[in-house]
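Q: sharing a sequence plus its predicted fold:
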Amino acid sequence: MTTVHNAARSQINYASDRLRPVRIWLYAMAGLVLLMVVVGGITRLTGSGLSITSWKPISGTIPPLNDLQWQAEFDAYKQIPQYEVNNSWMSLDDFKFIYFWEFVHRLLGRLLGVAFLVPFLVFLVQKRFTPQLAWPLFGLFLLGGFQGLLGWWMVSSGLSVLTSVSQYRLAAHLTAACLLFIALVYVPRSLEPGRISGVDPSRNIGSAVVLLVLVILQIGAGAFVAGLDAGMSYNTWPLMDGALVPNGLGVMQPFWKNLFENALTVQFIHRTLAYVILAYLAVLIWQQRAAGGFSGVHGWLPRIGLLVLLQVVLGIGTLLMAVPTSLAVGHQALAFMLAGVTLAYIADMQRAARVTR
């Protein structure tokens, strides 16, 4: 983040009037990542993630075009445990449904790579940004490619022994996607021209970074909930299994396994982190109101507060209704938007702090 921040400062002085297409492009890339997260959530909730059992980066862009090709894909799927244990009832038409979502998810990943690399090269030739900024941007491209590798690494975990993907690999895949998304928000926000004001913004940056870390941790915790289908049980609130602190949180040995493999403990951690984030943000808002209000850059804080409240309501609704696809996907997407808005607040505070120096 520091490298991009320094590059952004240099870049604004270099040619701020030429950076508007670059900012629009990066925001569009962030939107495409968010769309991938939504489709990825649908893919997971429909049990579609293991429907394509091979990784073909180039030829995989073309779906099956005739009955023989469809049957070959279906036969390959029949070889994995998920089909044998859970989906042996499937017909070819049923298989085509789950294949569709995984295919679209992978296609969006390829589209993201092309949509990033081509404009990047064009802007580089046009000298719309300096080499100092070009290297961090290229790093984002590499991070996107790494995300693709993580995706296949995740899928491969469910092809031989498991009937679904590893929750550890799912958490790595989703957290990496979050880091890519917020980076694609941070860079263009740092390149915004013009002055921005705020009451002593520099003292709030550290607090906002803590909030961002908590949100990212919560997204990772949510991935473990999803990977273990932990949201399908204990569908009551505010009590969980009849208590605020349920029994059985540490039944696995060694204890650390409970944090990642015990569905009860994993859901409890996800709930608890939500309460921590809500309480922490309430303190930040109260402190900022006492310190001078929400003018200028600090106008982000009440907006973040509204997003957190909506996220809590969505989370409770998703739990009580036993994880319907629409609510669950909205809950996941809003978590990413919350992380993005928090980082936009941090970027704006950094810009405002430069003005006051």
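A: Yes, it's here. Treat the numbers as computed from the prediction; the structure is a model and nothing was measured.
Q: switch to C-alpha atoms for all contacts and neighbour counts from now on
A: Noted.
Q: helices along the chain, start to end?
A: Counting by DSSP state H, one finds helices in the chain at the ranges 2-15, 20-45, 67-77, 81-85, 92-126, 131-156, 167-190, 202-227, 256-261, 263-291, 300-320, 325-356.
Q: then this one, side by side with the first:
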Amino acid sequence: MLLSGWSCRGGLRVGLGLSRSWKHGGARKGIRSVVTKVSGATSVPNAVTDRIVGKWMIVCSGTVVGAVVLGGVTRLTESGLSMVDWHLIKEMKPPSSRAEWEAEFQKYQQFPEFKILNHDMTLNEFKFIWHMEYSHRMWGRAVGLAYILPAIYFWRKGWLSRSLKLRVVGLCGFVCFQGLLGWYMVKSGLEEKKDSHDIPRVSQYRLAAHLGSALVLYCASLWTGLSLLLPPSQMSNTGRMLLLRRFARGTGGLVFITALSGAFVAGLDAGLVYNSFPKMGERWVPDDLFAFSPALRNFFENPTTVQFDHRVLGIASVTAVTVLYALSRRMPMPRRTKMAISSLLAVVYMQAALGISTLLLHVPTPLAATHQSGSLVLLSLSLWLIHELRRLPK
């Protein structure tokens, strides 16, 4: 009875639908379309799921910001070498008894930072730097979970398009790579140097690679989120707009390089070499700018040259954003795009003021951390503006 009832009512409609679809495009396509109509299912991904995935990407990019800022504070407080082991699960539980803390402290005492710099450190002082590094590592694990767990859920729900699946897989893989790169960086500060009097520090090359990959991860996540959340702006493709679009991309690249150069400044403590502005000491160009041989080494290993480069890049970024703003003044564009340009101009001058203040005050930790955070805000606004000015596909 049930079967005959279905055949008399719903079955007739399905059968008619299948016969029409067979005539116009084949049985497989007809079955898919009819089943969709009968079940009332909504195709995924769609506008609603895109917004959910876009918000997830924005949250993920925010967690990366937290990791970068916390990593900067860890570096400024010289806490990064306090944890001398790396275990993905085992180290998630911190020491809970005095005996466990003393055992952890004894492991730290076997490495160069304690022997050369912190040989008079107390257990309580060690606990502070250990907790700083522990917080950074645990935050890194939280970043990984923020990417991987929702990615699995959205994938199973069918909310990711084919292109978005490839991008999400790449982002999740990059998060894992970041963790390995972070430990590779820390290891460089735990190794015994040929000259026992060298100040123990992580390799500035590895530090720059770690920061650079974090910035790439952040930019890719933020761009994906903006693409899913913000409707495209209707921009005219005039010659002036083409110039503005190219200039905005170049400015964004300059801001990225300036932020990355800060890793070399931090890695070499180059902010403590010349604490004057605009001159470096008594000169515009210091005498020891090319003290190392070959000359190329100075750009990555000479603290004076590294600080000089960061200054020049910072001034160039301010100049580029100012020119970008001037170019946009008389061009018709949406309110949101104008807001992005105005915000970028305000933040670049604020960031320059923070950088100069940090230098003149001999790099106090709160101010230096704020300056590093400002570089991420500046990079975010640059990316937002580039996204607003992008050429739409025809």
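A: Perfect, I can see it now. Because the structure is predicted, anything quoted here is derived from the model rather than measured.
Q: TM-score for these two?
A: The TM-score (TM-score structural alignment, normalised by the length of the first structure) is 0.91; 342 aligned residues with a CA RMSD of 1.7 Å.
Q: returning to that earlier point: make a markdown table out of the helices of the first structure and add mean neighbour count and distance to residue 53 of the first structure.
A: Output for these, formatted as a markdown table (neighbours: other CA atoms under 10 Å; distance: least, CA to CA, whole Å):
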| stretch | mean neighbour count | distance to residue 53 of the first structure |
| --- | --- | --- |
| helix 2-15 | 16 | 38 |
| helix 20-45 | 19 | 14 |
| helix 67-77 | 15 | 6 |
| helix 81-85 | 16 | 11 |
| helix 92-126 | 17 | 10 |
| helix 131-156 | 18 | 8 |
| helix 167-190 | 22 | 16 |
| helix 202-227 | 19 | 19 |
| helix 256-261 | 17 | 25 |
| helix 263-291 | 17 | 27 |
| helix 300-320 | 18 | 30 |
| helix 325-356 | 21 | 24 |
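Q: in CSV, list those helices along with distance to residue 245 of the first structure.
A: Listed next are the helices of the first structure as CSV, based on distance: least, CA to CA, whole Å:
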stretch, distance to residue 245 of the first structure
helix 2-15, 40
helix 20-45, 28
helix 67-77, 41
helix 81-85, 34
helix 92-126, 38
helix 131-156, 32
helix 167-190, 24
helix 202-227, 17
helix 256-261, 15
helix 263-291, 8
helix 300-320, 17
helix 325-356, 24
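Q: among the ones you listed, which is nearest residue 249 of the first structure?
A: Residue 249 of the first structure sits nearest to helix 263-291 of all the helices of the first structure, at 4.9 Å, using CA to CA.
Q: name the helices or strands packed onto the closest one?
A: If contacts are counted by 3 or more CA pairs under 8 Å, 6 or more residues apart in numbering; DSSP states H and E, helix 263-291 of the first structure sits against helix 202-227, helix 256-261, helix 300-320.
Q: check the mean deviation of that helix from the second structure.
A: When the second structure is superposed, helix 263-291 of the first structure averages 1.1 Å from its matched positions, counting by mean CA distance after the TM-score superposition for the first structure.
Q: what's the angle from that helix to helix 300-320?
A: 160 degrees (axes from the mean of the first three to the mean of the last three CA atoms, to 10 degrees).
Q: and the helices and strands packed on helix 263-291 of the first structure as a markdown table, adding distance to residue 274 of the first structure?
A: As requested, these are exported to a markdown table (distance: least, CA to CA, whole Å):
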| stretch | distance to residue 274 of the first structure |
| --- | --- |
| helix 202-227 | 7 |
| helix 256-261 | 16 |
| helix 300-320 | 7 |
